[in-house]
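Participant: got a structure for you, letters missing:
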């Protein structure tokens, strides 16, 4: 399973599941409209989970044109960590079963 993490400033690193906790720490601090999120991308399938400072979590496929993005609001950091680690392990079927709503959110 190969994945990439992307930090708020755009830096990208090859996946290391231990980095996901550090990745989420990037969301601390003042709200930033320009760099509001971090993400984990499955390099094989192009599925991405993006976590935002506001508690928004987005699940989408960045390569499939007909793939609809989904979101959850008010997600806690532990839940963000759990979902991102699931993606890093390739547990796409389990992620699909979560309580997603259509679109990118509010």
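Facilitator: Structure's in. What do you need? As the structure is a prediction and not an experimental result, all values here were calculated from the model.
Participant: only C-alpha atoms for contact and neighbour calcs from this point on.
Facilitator: Will do.
Participant: list the helices and strands the helix ranked longest in the chain packs on?
Facilitator: Longest helix of the chain, by residue count under DSSP state H: helix 77-88. Here helix 77-88 touches helix 19-25, strand 37-42, strand 47-52, helix 92-96, going by 3 or more CA pairs under 8 Å, 6 or more residues apart in numbering; DSSP states H and E.
Participant: make it 7 Å
Facilitator: strand 37-42 (3 or more CA pairs under 7 Å, 6 or more residues apart in numbering; DSSP states H and E).
Participant: relative to helix 77-88, how tilted is the strand it packs on?
Facilitator: 30 degrees (axes from the mean of the first three to the mean of the last three CA atoms, to 10 degrees).
Participant: Please compare the first structure with the one that follows:
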């Protein structure tokens, strides 16, 4: 997981994810998001303005999905699903592609 200042945390727990997501208040142009990447290449990136991006960093043939105005609790729920490797549940969300 990457925090809003570019630091990394391996295998974050729910409390760490919540803390790092709270760090979006420190986001800048160089590090505008907090992201969690699964070993499969799937990644969720959360931005301070409520934008959430779902993409596979290893597979260019899959278009990234976006949601706007996503609340913090929903982001944490999706981060938890990704950490557990539940790609199908995240992919089932209504992403704008």
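Facilitator: Structure received. Fair warning: this is a prediction, and the values are worked out from it, not measured in the lab.
Participant: picking that back up, which residue range of the second structure does the longest helix of the first structure align onto?
Facilitator: Aligned by TM-score structural alignment, helix 77-88 of the first structure falls on residues 72-83 of the second structure.
Participant: ok, the residue of the second structure most remote from its centre to residue 17 of the second structure distance?
Facilitator: Farthest-out residue of the second structure from its mean C-alpha position, per CA atoms, centre = their mean: residue 61, at 19.6 Å. Distance, residue 61 of the second structure to residue 17 of the second structure, using CA to CA, to the nearest Å: 29 Å.
Participant: now swap in residue 90 of the second structure and tell me
Facilitator: From residue 90 of the second structure across to residue 17 of the second structure, the span is 17 Å (CA to CA).
Participant: Could you do residue 48 of the second structure as well?
Facilitator: Per CA to CA, residue 48 of the second structure is found 14 Å from residue 17 of the second structure.
Participant: what do you get for residue 67 of the second structure?
Facilitator: Residue 67 of the second structure is 19 Å from residue 17 of the second structure, by CA to CA.
Participant: Which one's more surrounded, those two?
Facilitator: Between residue 67 of the second structure and residue 17, counted using other CA atoms under 10 Å, residue 17 has the larger neighbour count: 23 against 16.
Participant: Spatially nearest residue to the more buried one, not counting backbone neighbours?
Facilitator: Nearest residue to residue 17 of the second structure in three dimensions, chain neighbours excluded: residue 76, at 7.0 Å (CA to CA, 6 or more residues apart in numbering).
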